[in-house]
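Visitor: coordinates only, no sequence provided:
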């Protein structure tokens, strides 16, 4: 089977991309229609700025969009977890308890902390066990997230809900007039797509094609809700968007075609607000947007056609025109006075590019679209995926580099786009797919959707501790679980 035949054989799966609408049985559709008028429910806040925090993995039963109860997991609740509030310059003790019947880890996606606290695959916590760590927070204000990261289980367990948001604050961000009252004008929005069975239960039963291309759902949920309403004062509101899907990117725009005002990416705020018509949010990435509700009600939309960054191929497979779907409604509340009404002219981020004068490295991401994986699929075995021809091995370290090094990495994704993520480091996108970075690819990043070749200037920031390496991998979680991951250590 050649590449084109293999891709076309998966077109029926891709045609059900998350943004195409909700596939629920008839008896649940009325309930779903009612639920899409619900106000957004934000995760509870867990303040780690001055106190230790405790996160317990918990099993739950969750109703999505009026369907039958689904088996889920979360931290301190049945689905997803609390928003953890951190502050730069603090050391936050964290106790992680495993109250579910599978092993977990707790990876702090975006935090540059020592590898023993990072929560990579080498820090498994068995059912009934716990782990104490400390988070030395030394980086700028940003929106991050946390999730389980057990090799071979990351996709199903994140899909089930073992993930949550992190808001990191600092004095520089506090000195800018921005919305920051949680749940009033500052909203955490965790995006996950779900696939439903005939009773409306969310299921995760990936086929061989799902693993090869990434598992796609029937609908995109926001904090577990279908098309919720975000109500804010008549002024500026701040949206902190986190893509916690296993593989689906979300191409976002406003229904009114008004520009989005982008103020932050993965690793923090930009140097100035940037207007853009749309933003592409790949798995693992975060974005911060400002929306002016004085301009009236609007809707945040997701578009399926360009969501994988595949250009004409995706458009052809989807049958032509892009399909829009409402993610959420943005509604002004006439009775609430806005705290912020003026757009800041400057932000505390830096636009200065680093000089990547250290080692030059090249990483080729390969999902193994060849006869060996086809034969494995025919007998019901999972595919094996690689970086530089090697599948992940927990005992292998691929390279070592000094803390503080500034390196030039080339990431190659020639078969299909892959979101590339690195632990313990951050980077600037120099070029991606032969073009200049899009607005959402500027600034400091830790995840980027690579389409062809991407050139990155990488800053190695965190220390290896307790002999545990950091990992780098594709953030299509099915690919990560299948072996598209490597490891490195750092030296002081």
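Guide: In hand now; what should we look at? The model shown is predicted, which means the values in this text are computed figures rather than measured ones.

Visitor: please count neighbours and contacts with C-alpha atoms only from this point.
Guide: Will do.

Visitor: show the end-to-end separation of stretch 133-143, please.
Guide: Stretch 133-143 has an end-to-end distance of 21 Å (criterion: Cα to Cα, to the nearest Å).

Visitor: now find how far off-centre it is within its chain.
Guide: 18 Å (Cα atoms, centre = their mean, to the nearest Å).

Visitor: would you mark the buried spots in it?
Guide: If you call a residue buried by 16 or more other Cα atoms under 10 Å, then stretch 133-143 has these buried ones: 134-137, 139-143.

Visitor: sitting in strands, which of the residues you listed do you find?
Guide: Here DSSP state E is the test, and those give 134-136, 142-143 as lying in strands.

Visitor: now render the residues you listed as CSV, adding distance to residue 358.
Guide: Shown next, in CSV, are these (distance: Cα to Cα, whole Å):
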residue, distance to residue 358
134, 30
135, 28
136, 26
142, 27
143, 28
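
Visitor: pick the one among those residues closest to residue 353.
Guide: Nearest to residue 353 among those: residue 142, at 19.0 Å, using Cα to Cα.

Visitor: take a look at this one as well, against the first:
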């Protein structure tokens, strides 16, 4: 992708977010990508997002500075697209934190549109969760502070304002947040960013022939729309397969499907297996040898690849439509080689402790019914397109409650179910207990057409009678079309 020179931010309109910044693109203004954070021991063409350094204040709080910026990026060959990012023109940096850290996120909205920043998968108070109640006005700054109150996992951050989530995520407002801890399981995994630990942010988003990033059902279905596959912001169809050469014998990839709708399945091109070490919500209890990894929009996983000198491993992504129309086909997303001469030590047989929730006598059982009327997407019969609608139809629970939810999908559409606040356990899918990573902690799962999924969760640590969390479809087009409602965890 072509880098461009740095500008002032763009004039936007509330509903014309990308159309507004395209005017600045015509004037030739843009932002330059920040320099990739590569250690001297890694090389190749894989774009590696910069690692954002924090400062530490007098109380010991780690302070990260993020600014929401607009710019231009060449996504299609020879075509300039109006884009946005955190601290750069497209996508954002990677943040790394540790369990127990207190962090402050100083977020400045340099767009001329209201936005939010949601910490997807983070277990934090609702007042700082970054949902539609936590909006940041154009030109404003929001500085949420919270404790990292969860073990090692891969989170991400993105806007979550009412009616503009798909628009802003499609434009490039997305970044990764990696949580580490001091357990033996985490210590056994590669953890030196840019040396043996790398993000793979994979996106299949609709783009017009003129380069406009699209974010509606009409945009998905237009005959002129294409779905380029991006890896860390680079179009693999234009720039070729990204390469990565390391001197480590084991590499850990944090894989995020940041598409607004499409489903990504990661495999090895030679058909061999790789090792999954984490779901989106936690390290697995033990490493799993898997032949493939399916990620619905918003879902993450961590995998390890072992490679020594003379070996070459290519990961590929198969894209299937998650919306009205989407991408398709299989493309290589990274080719990994190493100069290491000795094989890595075997991973431990145990990475983390997983304990199934006791659901013999849940505090509540609920049905979460997903349905639609045309392009109006509903939860329990209500389209959550306003705060009033979501509040009226919202779910109210209490601190400490264990609940079992039956999620029914009466539509012929695939949905990506995401719950804020706490992770959950999948009990059954169409009456069958899940296996592999789906049998442990999750925060985002695929809901197939005409399916029934039963999940369980316990609401711990945080309650607030004013601020709420969300549950919604993470196909962000469906979210903006109404498939979202509020979750209130009350003090009692």
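Guide: Looks like it came in fine. Being a predicted model, the structure only gives us computed values, none of them experimental.

Visitor: quick one: TM-score?
Guide: Aligned and superposed, the two chains score 0.81 in TM-score terms (TM-score structural alignment, normalised by the length of structure 1); 428 aligned residues with a Cα RMSD of 2.7 Å.

Visitor: which residue in structure 2 aligns with residue 177 of structure 1?
Guide: Residue mapping for residue 177 of structure 1 onto structure 2 gives residue 188, with TM-score structural alignment as the criterion.

Visitor: from residue 255 of structure 2, how far out is the spatially closest residue to that match that is not a sequence neighbour?
Guide: Among residues not flanking residue 188 of structure 2 along the chain, residue 347 sits closest, at 6.7 Å (Cα to Cα, 6 or more residues apart in numbering). Distance from residue 347 of structure 2 to residue 255 of structure 2, counting by Cα to Cα: 19 Å.

Visitor: pick the one among the buried residues of stretch 133-143 of structure 1 closest to residue 295 of structure 1.
Guide: residue 143 (25.9 Å).

Visitor: which helix or which strand is home to the residue nearest to residue 188 of structure 2?
Guide: Residue 347 of structure 2 is part of no helix or strand, with elements assigned from DSSP states H and E.

Visitor: next, count neighbours for it.
Guide: Other residues near residue 347 of structure 2 come to 15 when the count uses other Cα atoms under 10 Å.

Visitor: mind listing what it touches?
Guide: The contact partners of residue 347 of structure 2, by Cα atoms under 8 Å, 6 or more residues apart in numbering, come to 188-189, 287.

Visitor: which of those are retained in structure 1?
Guide: Counting by both residues aligned by TM-score structural alignment, their matches' Cα atoms under 8 Å, structure 1 reproduces these contacts from those: 188-189, 287.

Visitor: in a markdown table: the residues you listed, plus neighbour count.
Guide: What follows is those, written out as a markdown table (neighbours: other Cα atoms under 10 Å):
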| residue | neighbour count |
| --- | --- |
| 188 | 13 |
| 189 | 19 |
| 287 | 22 |
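
Visitor: mind checking which of the residues you listed are in helices?
Guide: Nothing among these maps onto helices, per DSSP state H.

Visitor: list just the nearest of these to residue 335 of structure 2.
Guide: Nearest to residue 335 of structure 2 among those, with distances taken as Cα to Cα, is residue 189, at 20.4 Å.

Visitor: skipping adjacent residues, who's closest to the most centrally placed residue in structure 1 in space?
Guide: Closest to where the C-alpha atoms of structure 1 average out (Cα atoms, centre = their mean) is residue 284, at 2.3 Å. Distance criterion Cα to Cα, 6+ apart; nearest residue to residue 284 of structure 1, sequence neighbours excluded, is residue 243 at 5.4 Å.

Visitor: wait, what's in contact with the aligned partner of that neighbour in structure 2?
Guide: The alignment partner of residue 243 of structure 1 in structure 2, by TM-score structural alignment, is residue 257. Neighbouring residues of residue 257 of structure 2 by Cα under 8 Å, 6+ apart: 201-203, 263-264, 295-300.

Visitor: so where is the longest helix along structure 2 in structure 1?
Guide: Scanning structure 2 for the helix with the most residues, using DSSP H, yields helix 17-27. Across structure 1, nothing matches helix 17-27 of structure 2 (TM-score structural alignment).

Visitor: helix or strand next in line after that helix, which one?
Guide: strand 55-56.

Visitor: same for the very next helix or strand once past that following strand, what does it pack against?
Guide: Going down the chain from strand 55-56 of structure 2, the next helix or strand is strand 62-73, by DSSP H and E. In this structure, strand 62-73 of structure 2 makes packing contacts with helix 17-27, strand 55-56, strand 81-86, strand 102-109, judged by 3 or more Cα pairs under 8 Å, 6 or more residues apart in numbering; DSSP states H and E.

Visitor: now, of the ones you listed, which is deepest in the fold?
Guide: Here the criterion is mean neighbour count by mean count of other Cα atoms under 10 Å, and of these the winner is strand 81-86, at a mean of 28.
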